[in-house]
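Student: here is my input, please return the structure:
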Amino acid sequence: MDVLNTMQLVEATIASIQEKRDNSDRSFKALYEKSTKLAGEMGTEIQKHRITKLQKNRSNIQIESVEDYYRTSVFIPFLDFILNELTTRFPKHEMKCVGKLQMPLSSNFEKGYHNEILEGAYLYKDDLPCFSALEGELQIWKYIWKSLPEKKRPKHPAQAYRLADAPPNVRMLLQLLCTLPVTTSTAERSFSALRRLKT
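Tutor: So this is what the prediction gives:
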């Protein structure tokens, strides 16, 4: 999966969670009913935590209804946390800039949008062979793009990257699109597993 597909999925995920957050009464009601049914099958019932007049270390919301208590103290804060993490991990401005790099593969590329592509490419100007030549190369790429039959036009950066006649800066942008990581991960360090091995 590339960054552009991820961007669309992240936006859809944020919109879906935000809808649940905006309609928390309705979305939590179904969840609470399932939880109540499950608790009944296990021979117990859902109870709210003890509430005190003054509490600093945990949630102490003064609500009588058990359903409202868990909706206010657990459900809504959880959704807010997830939304905050997603927007922090995938900043909208940076994602839009990366999205503009896909424009040379768009069917509307013939109509222009060069300034928007340049704005997106500015983030990676140090990685390009010659950023100042990019505007001229986009004009060349436009004519290369127009010369290709519509069925043969590449839909994915990896397909476009294989075109031998792509100008160097455009080719580098396509390479960046192919290789930008969606997430990062690191291998577990050996000393962190050593205790388990000894045990």
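Student: for the rest of this, base every contact and every neighbour count on C-alpha atoms.
Tutor: Noted.
Student: so how far is residue 8 from residue 102?
Tutor: Relative to residue 8, residue 102 is positioned 13 Å away (Cα to Cα, to the nearest Å).
Student: of these two, give the one with the bigger neighbour count.
Tutor: Neighbour tally, residue 102 and residue 8, criterion other Cα atoms under 10 Å: the higher count belongs to residue 102, 19 against 12.
Student: for the strand or helix carrying residue 36, what is the distance to the chain centroid?
Tutor: Assigned by DSSP states H and E, residue 36 falls within helix 24-41. With Cα atoms, centre = their mean, to the nearest Å as the basis, helix 24-41 stands 29 Å off its chain's centre.
Student: please give the structure of this sequence too, so both can be compared:
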Amino acid sequence: MLLTLSMPPTFFDNSPKRQRFLEIILDAYPPETKRKRLVGLCKTRWVERHTSLETFTEMYEYIIPCFEAILFNEHANIYKEGEKVFSWDRETRTKAQGLLSSLKNFTNILAIIVARNELHTVKPMASKLQKRDFDVYQAYTLIDETRNKISCLREDIDAQFSEWYEEAVLVAEKIGSTVEAPRTSKLAIHRANAPNESTKEYYLRNLAIPFIDCLNGEFNERFNPNNRMGKEILALLPAAIRGENDIKSLVQNLIFWNDDLPNPCALRNEVIDLKMFWESKQVDLTEISLRIYALKQADIDVFPNIRTLLKINDR
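Tutor: Got it, this is the predicted structure:
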């Protein structure tokens, strides 16, 4: 699927003539899309990867007639620029043949749509985590929210997949693709081959569910809550301490840094005072960097232990 996504943008980007021809094709259809260029698949940045998926699905039904026009030259007199009729060399037509065959494969159509929808759960997080002014506590909160979104999607995958499947069938009808599952075999060992009773169920069991399970597993491994450095200190940030109900447990966790504290005996009272301090503050904590703001507000004479702990978290 990733190979299917990466090749068409390269095909057009490497040739101004091909890109211009694609734009002429797009202009010949109703203005259902404002996009004029495919977006390459970024290997590292998830936001750009999702943008690539969105762009590809939006332009899918227009890319097909472009390849058909290049390959069969059936509409050369229509898709032309002024009096200039486009002609294509053997290399271009050979590449167009392979790409056309790949894009009209229903498995690839559905795979792109499934990936776009399932990866949508991580798009907001990926975008936010790339911002320089995003606070660490807000980041952990967003990560936990994203984990819950992935889990909810997994629980509701049957209903969600039904909508994705209908979208894929609609795209297939528009481009003249056949809706069918790959031939199955009891001895298949190189591809997913879970038992199924229909084409839809085949793709649910062998495409949608494995993809979301893989996403869930990789996400939990990458953002394991048990591997968060100084996570107890994060509970001292304004948004967290406001909702903290177990002061005793929090203080016990913070005692880990006992040797660094200027006055450990006063830590419990400071935590209680800090909770009351932030509960009395009328400020929108979603619009500021919590860690920096909390450190500035922690007066060294009033909260010496808290200030020390916040500085530890800043290292």
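Student: and the alignment partner in structure 2 of residue 61 of structure 1, helix, strand or coil?
Tutor: Aligning on TM-score structural alignment places residue 61 of structure 1 opposite residue 194 in structure 2. Following DSSP: H, G, I helix; E, B strand; the rest coil, we place residue 194 of structure 2 in the coil state.
Student: cool, the one 3 residues further on as well?
Tutor: Secondary structure assignment for residue 197 of structure 2 (three-state DSSP): coil.
Student: that one: neighbouring residues, count only.
Tutor: Using other Cα under 10 Å, residue 197 of structure 2 is surrounded by 7 other residues.
Student: before we move on, what about the one 4 residues further on?
Tutor: Counted with other Cα under 10 Å, the burial measure for residue 201 of structure 2 works out to 18 neighbours.
Student: residue contacts, residue 118 of structure 1?
Tutor: Residues in contact with residue 118 of structure 1 (Cα atoms under 8 Å, 6 or more residues apart in numbering) are 134-135.
Student: how close does residue 179 of structure 1 get to residue 128 of structure 1?
Tutor: Remark: distance between residue 179 of structure 1 and residue 128 of structure 1 (Cα to Cα) = 14 Å.
Student: correction: residue 155 of structure 1
Tutor: Distance from residue 155 of structure 1 to residue 128 of structure 1, by Cα to Cα: 22 Å.
Student: neighbour count winner among residue 179 and residue 128 of structure 1?
Tutor: More neighbours surround residue 128 than the other of residue 179 of structure 1 and residue 128, with 19 against 13 (other Cα under 10 Å).
Student: the nearest residue to the more buried one once chain neighbours are set aside - how many residues pack around it?
Tutor: If the residues on either side of it in the chain are set aside, residue 128 of structure 1 comes closest to residue 169, at 5.7 Å by Cα to Cα, 6 or more residues apart in numbering. Residues near residue 169 of structure 1, counting by other Cα under 10 Å, number 23.
Student: residue 186 of structure 2 now?
Tutor: 8.
Student: and the angle for the helix or strand where residue 85 of structure 1 lies with helix 24-41?
Tutor: Using DSSP H and E, residue 85 of structure 1 sits within helix 76-89. Angle of helix 76-89 of structure 1 versus helix 24-41, following axes from the mean of the first three to the mean of the last three Cα atoms, to 10 degrees, is 120 degrees.
Student: helix 76-89 of structure 1 corresponds to what range in structure 2?
Tutor: Counting by TM-score structural alignment, helix 76-89 of structure 1 pairs with residues 209-222 of structure 2.
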